[in-house]
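Undergrad: My questions are about this predicted structure, shown below with the sequence.
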Amino acid sequence: MGMMGEFKEFAMRGNVIDLAVGVVIGGAFGKIVSALVDKVIMPPIGLLVGGVDFSKLAITLKAASVDAAGKEVPAVVLAYGEFLNAVVQFVIVAFAIFLLVKVINRMHRKPEPAPAAPAPTPEDILLLREIRDALKKSA
């Protein structure tokens, strides 16, 4: 089998296709969560803490300037507001995945227990059977 045949076999495995579908759905879910955090959750929180737009929170470490050649040098900014938004997005995604795994685990059937082994025959019954068998042989 050539390299293309091996690649086709690899690509058509169920796990690879499942992974590809998961990545696409995960990307779409990430966009939904980003929109939820940026447009729905953070604005009311910002309003409650004094009208702050978290996405714009930043510390300017070095202001923008113009160098000797007349070229503009951009400012060096520590954008911690965007980091806060990313943390909130992560918490939401992690919680959603937790709930999903919890539901999937609940849906899985518990394996049926194996049938119990028969109880061992008591010793007195075994001795009586031995006596019976011995009597049958001698008769």
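TA: Noted; the coordinates are in hand.
Undergrad: switch to C-alpha atoms for all contacts and neighbour counts from now on
TA: Will do.
Undergrad: quick one: contacts of stretch 34-44?
TA: Contacts with stretch 34-44, where a contact means CA atoms under 8 Å, 6 or more residues apart in numbering, come from 52-55, 85, 88-89.
Undergrad: Got another one to weigh against that:
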Amino acid sequence: MPHLTPGPSGTYASTPSTQDDSDIDDTQELLLRSRHHARRFFTGFLDFAFKGNVLEIAFGLILASMFTAVVTSLMTDILLPPLSVILPLNKNLEEKFAVLQSGESGKGAVYNTLKQAQEDGAVVMAYGVFLNRVLNFVGVGFVLYGMAWGYQLASKDPIIKRTVKCRYCRKEINEKARRCVECTSWQDGREDRHF
């Protein structure tokens, strides 16, 4: 029964074998192939991980998470406490909640903090936490837009692309587009001249 054996150049050649050592040869062949595939898998992974855009993407994600943490801290620790003083909130915004159903203490229980109500088993609507997260989202959006706007002013590189509606299909397209990407009509009025 012929089987493949590795040659000196790394190619596999077909050679005849006897029935007695065919099991040994098949095992060796399988080991050689698996070693070859494992080596190819490992070198492919190294190429993917260190030569491609994976490091750039990882750096961007780490930087984005740190940026989000800084802006969240700006909103929660710097901007929202004065807002709580100006508006008659009497507490930090995160501590605002409504008790929907009392917990183990029974009906009419008074809870001073959200944590106290949750520990008692009360059903609460923590609208302060939600509003805090919405304000954080808006804050991150404004800061990112401000950074993109500042970068665009400094470098003349258009990051923020203005859009207009296509005259024919009403889809949003770039304001500098000559043709619509949706309906492929010309935006300079050529379509009107043919009719």
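TA: Thanks, I have it. Keep in mind that this is a model prediction, so the values were computed, not measured.
Undergrad: follow-up on the earlier one: can you pick out the ones from the contacts of stretch 34-44 of structure 1 that are in helices?
TA: 85, 88-89 (DSSP state H).
Undergrad: thinking again about what came up before, looking at the contacts of stretch 34-44 of structure 1, which one is closest to residue 77 of structure 1?
TA: residue 55 (12.8 Å; CA to CA).
Undergrad: Could you find the counterpart of the closest one in structure 2?
TA: Alignment note (TM-score structural alignment): residue 55 of structure 1 maps to residue 94 of structure 2.
Undergrad: what's its match in contact with, if anything?
TA: 126-132.
Undergrad: Distance of residue 61 of structure 2 relative to residue 138 of structure 2?
TA: 20 Å (CA to CA, to the nearest Å).
Undergrad: what do we get in structure 1 for residue 149 of structure 2?
TA: Using TM-score structural alignment, residue 149 of structure 2 pairs with residue 102 in structure 1.
Undergrad: Count the neighbours of its match for me.
TA: 11 (other CA atoms under 10 Å).
Undergrad: My reading is that it lies in a helix. Confirm?
TA: Yes: counting by DSSP: H, G, I helix; E, B strand; the rest coil, residue 102 of structure 1 is found in a helix.
Undergrad: Check the gap between it and residue 42 of structure 1 for me.
TA: On the measure of CA to CA, residue 102 of structure 1 and residue 42 of structure 1 end up 27 Å apart.
Undergrad: go on, residue 97 of structure 1?
TA: In terms of CA to CA, residue 97 of structure 1 sits 21 Å off from residue 42 of structure 1.
Undergrad: Which one's more surrounded, those two?
TA: Between residue 97 of structure 1 and residue 42, counted using other CA under 10 Å, residue 42 has the larger neighbour count: 19 against 12.
Undergrad: Quick check: the aligned residue for that one in structure 2?
TA: So, by TM-score structural alignment, residue 42 of structure 1 is matched to residue 80.
Undergrad: Helix or strand for its match, just tell me which one.
TA: Take DSSP states H and E as the rule and residue 80 of structure 2 turns out to sit in helix 80-86.
Undergrad: ok, residues contacting the next helix or strand after that helix?
TA: Counting by DSSP H and E, the next helix or strand C-terminal to helix 80-86 of structure 2 is strand 98-101. Residues outside strand 98-101 of structure 2 that contact it (CA under 8 Å, 6+ apart): 117, 122-127.
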